[in-house]
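Engineer: 3D model of this:
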Amino acid sequence: MFLASYFITLHKLWNNDVKAIACAVDLRKYLHNKTAPGLCNLTSNLVCTVESCNDSFKSMLKQVSESMKIQKNNTSCLNDVFLLNKAYKYLPYSISKKLISKVLTNPPIAISNIGLIDDKKLKFKNLTVKSSFITGAIKHVPNFQVAITTFKNRVALSINVFASEKDEKDIKEFLNFFKNELLTECNVI
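Structural biologist: The predicted structure follows:
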């Protein structure tokens, strides 16, 4: 739903016919015990592609679903990790850094479903946490990423960008349009 709304919002609001959006994927699912021993960024990207952005929401949802089924059964998202591992293991740091910066680039348009924040685990002694969210990466215009987190069945959308006041106005308009697209098309309150 979020990806379909993202494609439609970019098309309708900004007349941008983006046909591919990078989607962060949690690489912990490939680890033996599915957890990492500490805080770390174990993510890579899948790419959701669609044929057309001016279709109905239902049609867009179908395109997104078909694309993501193919991507989720593909392990190409691990290629970056193998490259990083080999480069930093066998080459001097200065050479690895230059090589990696040329080969691996941040996608210009992305989405990250950071996921559920477990209110049972988010504890600070005797305090009860009423609200929580995690933001995505900070981008520089024209790069753009929507991040999604959920806490106590409430979804938070965030966009983090170094921007001008006009960019800020555009981002607020984007978030409102995106939210309204979801609420209207998915009958969510």
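
Engineer: every contact and neighbour count from this point should use C-alpha atoms.
Structural biologist: Fine.

Engineer: for the most centrally placed residue in the chain, which three-state class applies?
Structural biologist: For the chain, Ser112 is the residue whose C-alpha lies nearest the centre (C-alpha atoms, centre = their mean; 1.7 Å). Of the three states, Ser112 takes strand under DSSP: H, G, I helix; E, B strand; the rest coil.

Engineer: so it touches Phe144, yeah?
Structural biologist: No. With contact defined as C-alpha atoms under 8 Å, Ser112 does not reach Phe144; the gap is 11.0 Å.

Engineer: what are the ranges of the strands in this protein?
Structural biologist: Assigned by DSSP state E, the chain shows strands spanning 20-26, 43-49, 109-117, 139-140, 144-151, 154-158, 161-162.

Engineer: so how many other residues sit close to Gln71?
Structural biologist: Counted with other C-alpha atoms under 10 Å, residues neighbouring Gln71 total 17.

Engineer: this one as well, want them side by side:
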Amino acid sequence: MRSRGCAEFSIPCPVDLRKYLSESEKCGICNLTSNYICRFSMKKNEPFEETLGKTAAQMSSQKENRNCLKGPLVLDFLFAVLPYSAAKKLFDKKFSIPVVSFTNLGVLDWRRLDFGNGKINDAYLATAVKHPPSFQVSVSTFGGRCALCSSLYATEKNRRVAERFLDGMIQELESAVSPSSHKAPAKSQNNAGGGSSAQRQPAGQQEGSDSKGERADARDKGKSKSKPKRKKTVHQK
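Structural biologist: This is a model prediction of the structure:
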């Protein structure tokens, strides 16, 4: 897309609406989300850093208002005044769930994952399982390591497409951090450029923790820290 340019580009980003609830209302188990919608244009061969700056500016603007509440408020009203069957038909006609979306799930606190026995070497949050053509990428960070994840109910061909997409994301990120970093060889399975590993952990073939997966965390103060690594995970069912 960068090689061709794009007159207008939209990126939906899920947002947790629980922050708008009072403490007494946070006991429910539900998918209480809405979306920030980032819209911007992309010039032909536009540098990644410039596109990233546009996205960051859009996200900052979205977070300064409460437009993300409009959709849920309308739905709440419709389901309150209309029969369920009528409200559902209206929802299917007027509302749509984004086919492609990205979500940053933030930094995982190792203290909340400490169960008293052993050390947590690796952790990440997975996306909801999507059926093609829907596709979602999540970003989560643990122990200074960024993990890209996508969960798919799809074929092996779909899985390879998802892996190529995540490889491309890793290459873009590495290029932005270190312009001189080399690109991964064609059909590379493990290196996505810049010396960082891009490990795959498909569902049903989970890798066990080994020396490569270990890294320093807050409990290992005083030890030298290696360059943070980025990782991708594609779950397939």
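
Engineer: what's the match for the residue nearest to the centre of structure 1 in structure 2?
Structural biologist: Ser112 of structure 1 maps onto Thr103 of structure 2 when the alignment is built from TM-score structural alignment.

Engineer: got the residue ranges for the helices in structure 2?
Structural biologist: 48-63, 70-81, 84-94, 156-177 (DSSP state H).

Engineer: return the most buried member of the ones you listed.
Structural biologist: helix 156-177 (a mean of 17; mean count of other C-alpha atoms under 10 Å).

Engineer: with structure 1 superposed, average distance for that one?
Structural biologist: By mean C-alpha distance after the TM-score superposition for structure 1, the fitted helix 156-177 of structure 2 averages 1.3 Å away from its aligned residues in structure 1.

Engineer: as a quick check, tell me the outermost residue of structure 1.
Structural biologist: Asn126 (33.0 Å).

Engineer: what lies in contact with stretch 2-21 of structure 1?
Structural biologist: Under the criterion C-alpha atoms under 8 Å, 6 or more residues apart in numbering, residues 47-54, 57, 60-61, 64, 109-111, 174, 177-178, 181-182 lie in contact with stretch 2-21 of structure 1.

Engineer: how many other residues sit next to the counterpart of Phe133 of structure 1 in structure 2?
Structural biologist: Aligning on TM-score structural alignment places Phe133 of structure 1 opposite Tyr124 in structure 2. Residues near Tyr124 of structure 2, counting by other C-alpha under 10 Å, number 22.

Engineer: OK, contacts around the closest residue to Tyr124 of structure 2 other than its chain neighbours?
Structural biologist: Excluding its sequence neighbours, the residue lying closest to Tyr124 of structure 2 (C-alpha to C-alpha, 6 or more residues apart in numbering) is Ser140, at 5.9 Å. For Ser140 of structure 2, the contacting residues are 104-108, 124-125, 146-148, by C-alpha under 8 Å, 6+ apart.

Engineer: what does Ile21 of structure 1 align to in structure 2?
Structural biologist: By TM-score structural alignment, Ile21 of structure 1 lines up with Ile11.

Engineer: just to revisit the earlier point, redo the helices of structure 2 as a markdown table? Include distance to Lys130 of structure 2.
Structural biologist: Formatted as a markdown table, the helices of structure 2 follow (distance: least, C-alpha to C-alpha, whole Å):
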| stretch | distance to Lys130 of structure 2 |
| --- | --- |
| helix 48-63 | 24 |
| helix 70-81 | 22 |
| helix 84-94 | 18 |
| helix 156-177 | 11 |
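
Engineer: so which of those comes closest to Ala7 of structure 2?
Structural biologist: helix 48-63 (13.0 Å; C-alpha to C-alpha).

Engineer: what does that closest one correspond to over in structure 1?
Structural biologist: Going by TM-score structural alignment, helix 48-63 of structure 2 sits over residues 57-72 in structure 1.

Engineer: which residues are in contact with that stretch?
Structural biologist: Contacts of stretch 57-72 of structure 1 (C-alpha under 8 Å, 6+ apart): 1, 3-5, 8, 46-53, 185.

Engineer: again, but for stretch 22-42 of structure 2
Structural biologist: 2, 5-18, 51, 54-55, 58-59, 62, 68-69, 71-72.

Engineer: rewinding a little: isn't the match of Ser112 of structure 1 up against Ala147?
Structural biologist: No. Counting by C-alpha under 8 Å, Thr103 of structure 2 stays clear of Ala147, with 11.9 Å between them.

Engineer: overlap in contacts of these two?
Structural biologist: What both Thr103 of structure 2 and Ala147 touch, as defined by C-alpha under 8 Å, 6+ apart, is the set 138-139.

Engineer: re the thing from before, how deep is the match of Ile21 of structure 1 tucked in, by neighbour count?
Structural biologist: So Ile11 of structure 2, with other C-alpha under 10 Å, has 16 neighbours.

Engineer: got it, and the one 4 residues further on?
Structural biologist: A total of 18 residues lie near Val15 of structure 2 under the criterion other C-alpha under 10 Å.
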